[in-house]
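Peer 1: based on what follows, work out the 3D shape:
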Amino acid sequence: MVNILRNIAFATALAAAGLAAPAAADGIMDEPLPRFEDRLCPGIIGLDREYAELMVTRLRENADALGLRLASEEACEANVVIAFVEDSREYLAEMMDQRGYLFNDMTPFQRRQLLESADASGVWHQVAARTRDGIRVGRRENLAQVPTAGMWQAHSRIYRPVRHDITYALVLLDRDEARGLTLRQLADYATLRALATEFPADAGEAEASMLTLFEHAEKPAELTAFDRAWLERLYAGLPNIPASTRMQGVEVAEGD
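Peer 2: Okay, the predicted model is just below:
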């Protein structure tokens, strides 16, 4: 199995590239939603090896079912890390305090929003802007020098010249809140939160979703039909499709 399940030095991996805030659909600035394009390598921190291996197996099964590419289990550097910690919010706050440079591309508001959203779990994505062909678009260092990249591209309202790749996902799970949940539930929740940064408005409200795992007494046993439909929609087709197009009507197959 993956040889990094217990002691992953993910701080180095986080520092290796710049952090970009998740893209959001906003009228004219309708950017593509972030998603993984690199091969996935899941790893677990803070769990006994036997259970960690079972979780990794489930994570890989979920990714494979979506048609995502997987790195070799024997030799890969984790880019999807699930860490069991005492307090997710406190952990993120310490990261911001001790490794503030990792959050340079986030506004103060986005940092506060990230901390406020962390409760029984916390999720942080490292996102990089790349051209349609996968060429890295450097990150902005100031207001005067804007990153640019050249390529052949016909004008289109259907596709965007730049895509947003998730290069690293960290899912923090509070140990106390995780007690009593099955490994399948935890792995499926982590799958959903790691692979997507945005969700349709009715996720967890009108539609049953793993997003409610730590909120409702009636907890889904695994990824719901809606969760799978959304992930399939997110990872279908080209990565540079505008968010508004991607978000349109996620259909759940009848009988699911």
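
Peer 1: drop to CA atoms for contacts and neighbour counts, all remaining ones
Peer 2: Fine.

Peer 1: quick one, helices of the chain?
Peer 2: 10-15, 49-65, 88-98, 108-117, 175-178, 183-195, 225-234, 243-247 (DSSP state H).

Peer 1: how far is the first one from where the chain is centred?
Peer 2: Relative to the centre of its chain, helix 10-15 is centred 16 Å away, using Cα atoms, centre = their mean, to the nearest Å.

Peer 1: what sits closest to residue 92 if chain neighbours are left out?
Peer 2: residue 115 (6.8 Å; Cα to Cα, 6 or more residues apart in numbering).

Peer 1: and that neighbour, how far from residue 133?
Peer 2: 34 Å (Cα to Cα, to the nearest Å).

Peer 1: comparing those two, which residue is more hemmed in?
Peer 2: residue 115 (20 against 11; other Cα atoms under 10 Å).

Peer 1: residues touching that one, list them.
Peer 2: Contact analysis of residue 115 by Cα atoms under 8 Å, 6 or more residues apart in numbering lists 89, 92, 93, 122.

Peer 1: max pairwise distance over these: which two?
Peer 2: Pairwise distances across those peak at 10.8 Å for 93 and 122 (criterion: Cα to Cα).

Peer 1: could you also give me the structure for this next sequence, so I can compare it with the first?
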Amino acid sequence: MSGEITDEITVIGQKKREAAEKLGKTITRPSRDGKPVGRFDAPICVIVSGLPADMAEIIKARIEENIRNLKVLDVAEAGCNPNAFVGAIDNVNDTVDQLREREKWLFEGLLSFQIDRIYKGSHDVRAWHVFDIRNLDGSIIPARREGGGHPGDHNDVVNNVEKASRTMQLRTNLAGAVVLIEATALQGKTLRQLSDYATMRLLASTNDEVTDDSASLPTILTLFNGKSAPDSLTQFDRAYLSALYELPANSRDGQIFTAAASRYINNQKAIASE
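Peer 2: Modelled structure (predicted):
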């Protein structure tokens, strides 16, 4: 193989990596205060509503198949308490209002700007998560009284150092996930597309506005924001979920999309060699 061809392959590979890292950064909703990226730890109990029973069952089964394919997540047994909700409804904002009254736990710990972000959504979709900050081993963090020093004094510096150290020993569990889709937006979408879109929004805390223009590679997340969405989870989508759930539980945003890019490139190479 000549040097020019080798250089060209290297450049193409680098461009693909850059595109994958860019998309990872685009879709990842930044964690607050440098905390680890949120992900499910407990078995996932999916419920799909607002559709005919046979269609809802197909979507549920596909989401569960995607979960099992990750190898590190479990699907909850029959009769479980749902912690992953997918709904096709009329007027998504009205439904958010109703849930805030009837299912307050679905908004527990969310700040006002996060509530506002839910209502803004991505035109036809409202999606959010309930977060549960735990010790890295999964144990509950005991309540403690914050230290009293004044800003700028020695105690404040020590507290900041301790806070950074503690953050490295934390994990962010997803205790619940909700994806609400405007019923009128379902037209023209396949059940596989809906299932795979819901999978991404349930399993990962992603940004709402992922469009054709902002997506540097194909992703199912453009389903409601683009003109031509993929038929299913893309190679990048699968690489992203794999990175999210296989990396250590205290991984940060940048670690996730860097690892996702590596997985994507490796998968591309494997396919090319077949």
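
Peer 1: which of the contacts of residue 115 of the first structure line up with contacts in the second structure?
Peer 2: Compared against the second structure with both residues aligned by TM-score structural alignment, their matches' Cα atoms under 8 Å, the contacts of residue 115 of the first structure retain 89, 92, 122.

Peer 1: any chance of a markdown table for those, columns neighbour count and distance to residue 138 of the first structure?
Peer 2: Compiled in a markdown table, these are given as follows (neighbours: other Cα atoms under 10 Å; distance: Cα to Cα, whole Å):
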| residue | neighbour count | distance to residue 138 of the first structure |
| --- | --- | --- |
| 89 | 22 | 30 |
| 92 | 19 | 25 |
| 122 | 23 | 27 |
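
Peer 1: one step back: which of the helices of the first structure sits closest to residue 212 of the first structure?
Peer 2: helix 183-195 (9.1 Å).

Peer 1: show me what that closest one packs onto, helices and strands only.
Peer 2: If you count contacts as 3 or more Cα pairs under 8 Å, 6 or more residues apart in numbering; DSSP states H and E, helix 183-195 of the first structure packs onto helix 49-65, strand 121-131, strand 162-174, helix 225-234.

Peer 1: check the offset of the second one from the chain's centre.
Peer 2: This means strand 121-131 of the first structure. On Cα atoms, centre = their mean, the centre of strand 121-131 of the first structure falls 6 Å from the chain's centre.

Peer 1: average distance between it and the second structure?
Peer 2: Taken over the aligned residues, the distance from strand 121-131 of the first structure to the second structure averages 0.8 Å (mean Cα distance after the TM-score superposition for the first structure).

Peer 1: what range does that strand cover in the second structure?
Peer 2: The alignment of strand 121-131 of the first structure onto the second structure (TM-score structural alignment) spans residues 125-135.

Peer 1: and what of the longest one?
Peer 2: With TM-score structural alignment applied, helix 49-65 of the first structure matches the range 53-69 in the second structure.

Peer 1: check the third one too.
Peer 2: Matched against the second structure by TM-score structural alignment, strand 162-174 of the first structure falls on residues 170-182.

Peer 1: mean deviation, the matching stretch versus the first structure?
Peer 2: Here the mean offset of stretch 170-182 of the second structure against the first structure after fitting is 0.7 Å, by mean Cα distance after the TM-score superposition for the first structure.

Peer 1: for that stretch, which positions count as buried?
Peer 2: By neighbour count with 16 or more other Cα atoms under 10 Å, stretch 170-182 of the second structure contains the buried residues 170-182.
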